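Student: dropping a prediction and its sequence here:
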Amino acid sequence: MKFGFDIDDTLIDLRAHAFRLYNKKLSKNVALETFQALKRVEIHEPFGLTDAEGSAMWNNSLEEIYFTDCPSFGGALETLQALAQQGHDIYYITSRPKQYCEQTRAWMEAQGFPITEGHFFCGMQDIEKVAIIKELALDVYVDDKPAVLETLQDVKTKVILKNQSYNQHVELPRLKHWQVFLELVNN
């Protein structure tokens, strides 16, 4: 089978990692429960930042956010390693900026994620993600972003939504724990 995966907030817990970094950088102690209740992707509001200030802080912190000790979600790495060992094709499709593609790929490989040449797509806007998912004729695609998944309703690809506080309004098969991924695929 051909499996496709978004990276940030699907395989790795990037926003929570960034939230912890913001606490440190801003000398704050905003509780993780506050983060878990956010209804939007952006994480700056609990720190008292405006949208413009939040955008600037995110953009100025990208390398630290992307390439420090961001953890993968429990079971994600093991699931992808098992899929690779079983001979499945694994594709990564991320909207991370193009200038971080090689560094992102190297970071993912260093974490142990199985990456095959030609199976790593980076710097993709939502419409480009949808196009590559269709072109690859993926059997399964997992992402946290409803805008991508909702546009795939007319294809044979089984779409699975990685559960996040900001996507609760969406009615799609929902991955809450990586340990049950194969159950979702087979249902």
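Tutor: Arrived safely, thanks for sending.

Student: contacts, neighbours, all on C-alpha from now
Tutor: Fine.

Student: start to end distance for stretch 131-149?
Tutor: Across its full length, stretch 131-149 reaches 12 Å between end residues, using Cα to Cα, to the nearest Å.

Student: helices of this protein, residue ranges please.
Tutor: For the chain, helices defined by DSSP state H occupy the ranges 14-25, 32-36, 51-60, 62-67, 76-85, 101-111, 126-136, 146-150, 181-186.

Student: nearest to Leu161, out of those?
Tutor: helix 146-150 (7.4 Å; Cα to Cα).

Student: make CSV out of the helices of the chain and add mean neighbour count.
Tutor: Formatted as CSV, the entries for the helices of the chain read as follows, by neighbours: other Cα atoms under 10 Å:
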stretch, mean neighbour count
helix 14-25, 18
helix 32-36, 13
helix 51-60, 14
helix 62-67, 16
helix 76-85, 17
helix 101-111, 15
helix 126-136, 16
helix 146-150, 18
helix 181-186, 12
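
Student: out of those helices, nearest to Lys2?
Tutor: Closest among the helices of the chain, using Cα to Cα: helix 126-136, at 8.2 Å.

Student: over to stretch 162-174 now: how far is its first residue from its last?
Tutor: Calculated as Cα to Cα, the first-to-last residue distance of stretch 162-174 is 6 Å.

Student: hang on, the earlier thing: need the helices of the chain in TSV (columns: distance to Phe120).
Tutor: Converted to TSV, the helices of the chain look like this (distance: least, Cα to Cα, whole Å):
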stretch	distance to Phe120
helix 14-25	18
helix 32-36	29
helix 51-60	23
helix 62-67	16
helix 76-85	14
helix 101-111	7
helix 126-136	11
helix 146-150	17
helix 181-186	21
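
Student: Ile93: which of the ones you listed is closest?
Tutor: Between Ile93 and these, the shortest gap by Cα to Cα is with helix 126-136, which sits at 6.6 Å.

Student: which strands and helices lie in contact with that closest one?
Tutor: helix 146-150 (3 or more Cα pairs under 8 Å, 6 or more residues apart in numbering; DSSP states H and E).

Student: got another one to weigh against that:
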Amino acid sequence: MTTIGEALITLLEAHGVDTVFGIPGVHTVELYRGLARSKIRHVTPRHEQGAGFMADGYARASGKPGIAFVITGPGLTNTITAMGQARADSVPILVISGVNATPTLGKGLGHLHELPDQRGMMEKVALFSHRVTEAGELPGVLARAFALFSSSRPGPVHIEIPTDVMSLPASGIVPLLRNSAPPEPDVAAIAEAARL
């Protein structure tokens, strides 16, 4: 059985991802299970903030989106500075985080690394933040992220997957690939600027 976490790795490969940065944890086990069987290279920093800045640096140096895998709560909050930098400088990075099981969210039960509303926090810095609730959402949410990465103003995107959802079956998921070329310059605006 292929899980949602494992299917996500296959979809990232289909989008051309060859490197991810992150620290394995209990909230991201299924991502790493899929990563072990893929050709994607994993780089482990000492700290999640390092994962965020490595993803930013990778994107700047390679011209491809940088990807970071982090756990919920403090793991995710440690990436906020890197995401803010990516937002300010229009750098395409994708931060994929775990989050506690769906039935516990927002209840303040004191689960490991629980925050009241981590997605709400990410919406302030990311171009968009999405919580995956079923396997069928994966192709569309990744297509949206990668379309934004090749837009005129790319930036950080956040996807969170609850631990109970990450381990659900996800057979038959196929990528939704869009031919998204970078935007072309406005020739008239360039000509006008040259006349100045």
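Tutor: In hand now; what should we look at? The shown structure was predicted, so the numbers you read here are calculated from the model rather than taken from an experiment.

Student: what's the TM-score here?
Tutor: Comparing the two superposed chains by TM-score structural alignment, normalised by the length of the first structure, the resulting TM-score equals 0.42, with 104 aligned residues with a Cα RMSD of 3.6 Å.

Student: relative to Lys158 of the first structure, which of the helices of the first structure is closest?
Tutor: That would be, of the helices of the first structure and by Cα to Cα, helix 181-186, which comes in at 7.7 Å.

Student: quick one: residues in contact with the closest one.
Tutor: In this structure, residues lying in contact with helix 181-186 of the first structure by Cα atoms under 8 Å, 6 or more residues apart in numbering are Thr79, Val140, Lys158, Ile160, Pro173, Leu175.

Student: I'd say the second one and Gly4 touch.
Tutor: So that's Val140 of the first structure. Yes: counting by Cα atoms under 8 Å, a contact exists between Val140 of the first structure and Gly4, whose distance comes to 6.1 Å.

Student: show me which of those two is the more surrounded one.
Tutor: In terms of neighbours (other Cα atoms under 10 Å), Gly4 is the more surrounded of Val140 of the first structure and Gly4; the figures are 24 against 18.

Student: dump the contacts of helix 181-186 of the first structure to JSON lines, plus distance to Phe19 of the first structure.
Tutor: Below are these laid out as JSON lines (distance: Cα to Cα, whole Å):
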{"residue": "Thr79", "distance to Phe19 of the first structure": "26"}
{"residue": "Val140", "distance to Phe19 of the first structure": "30"}
{"residue": "Lys158", "distance to Phe19 of the first structure": "31"}
{"residue": "Ile160", "distance to Phe19 of the first structure": "25"}
{"residue": "Pro173", "distance to Phe19 of the first structure": "27"}
{"residue": "Leu175", "distance to Phe19 of the first structure": "22"}
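
Student: give me every residue that touches Leu32 of the first structure.
Tutor: Neighbouring residues of Leu32 of the first structure by Cα under 8 Å, 6+ apart: Ala16, Phe19.

Student: one more time with 10 Å, if that's ok
Tutor: By Cα atoms under 10 Å, 6 or more residues apart in numbering, the residues touching Leu32 of the first structure are Ala16, Phe19, Arg20, Asn23.

Student: so the first one makes contact with Tyr66?
Tutor: No: with contacts counted by Cα atoms under 10 Å, Ala16 of the first structure stays clear of Tyr66, the gap being 11.8 Å.

Student: follow-up on the earlier one: of the contacts of Leu32 of the first structure, closest to Lys134 of the first structure?
Tutor: Distance to Lys134 of the first structure, by Cα to Cα, is smallest for Ala16 among these, at 30.3 Å.

Student: that closest one and Glu128 of the first structure: what is the separation?
Tutor: 26 Å.

Student: try Leu161 of the first structure
Tutor: Per Cα to Cα, Leu161 of the first structure is found 18 Å from Glu128 of the first structure.

Student: before we move on, what about Leu83 of the first structure?
Tutor: Counting by Cα to Cα - Leu83 of the first structure and Glu128 of the first structure are separated by 25 Å.

Student: spell out, range by range, the strands that occur in the second structure.
Tutor: For the second structure, the strands defined by DSSP state E cover 19-22, 41-43, 66-70, 93-99, 128-131, 156-162.

Student: what comes up buried for the shortest one?
Tutor: What it means is strand 41-43 of the second structure. Neighbour counts over strand 41-43 of the second structure (16 or more other Cα atoms under 10 Å) mark His42 as buried.

Student: that strand packs against which elements?
Tutor: Identification of packing neighbours for strand 41-43 of the second structure by 3 or more Cα pairs under 10 Å, 6 or more residues apart in numbering; DSSP states H and E yields strand 19-22, helix 29-35, helix 48-62, strand 66-70.

Student: let's have these in TSV, adding distance to Arg119 of the second structure.
Tutor: Listed next are these as TSV, based on distance: least, Cα to Cα, whole Å:
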stretch	distance to Arg119 of the second structure
strand 19-22	19
helix 29-35	19
helix 48-62	17
strand 66-70	14
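
Student: in a markdown table: the ones you listed, plus distance to Val165 of the second structure and mean neighbour count.
Tutor: Putting those into a markdown table (distance: least, Cα to Cα, whole Å; neighbours: other Cα atoms under 10 Å) gives the following:
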| stretch | distance to Val165 of the second structure | mean neighbour count |
| --- | --- | --- |
| strand 19-22 | 20 | 24 |
| helix 29-35 | 10 | 20 |
| helix 48-62 | 23 | 22 |
| strand 66-70 | 16 | 29 |
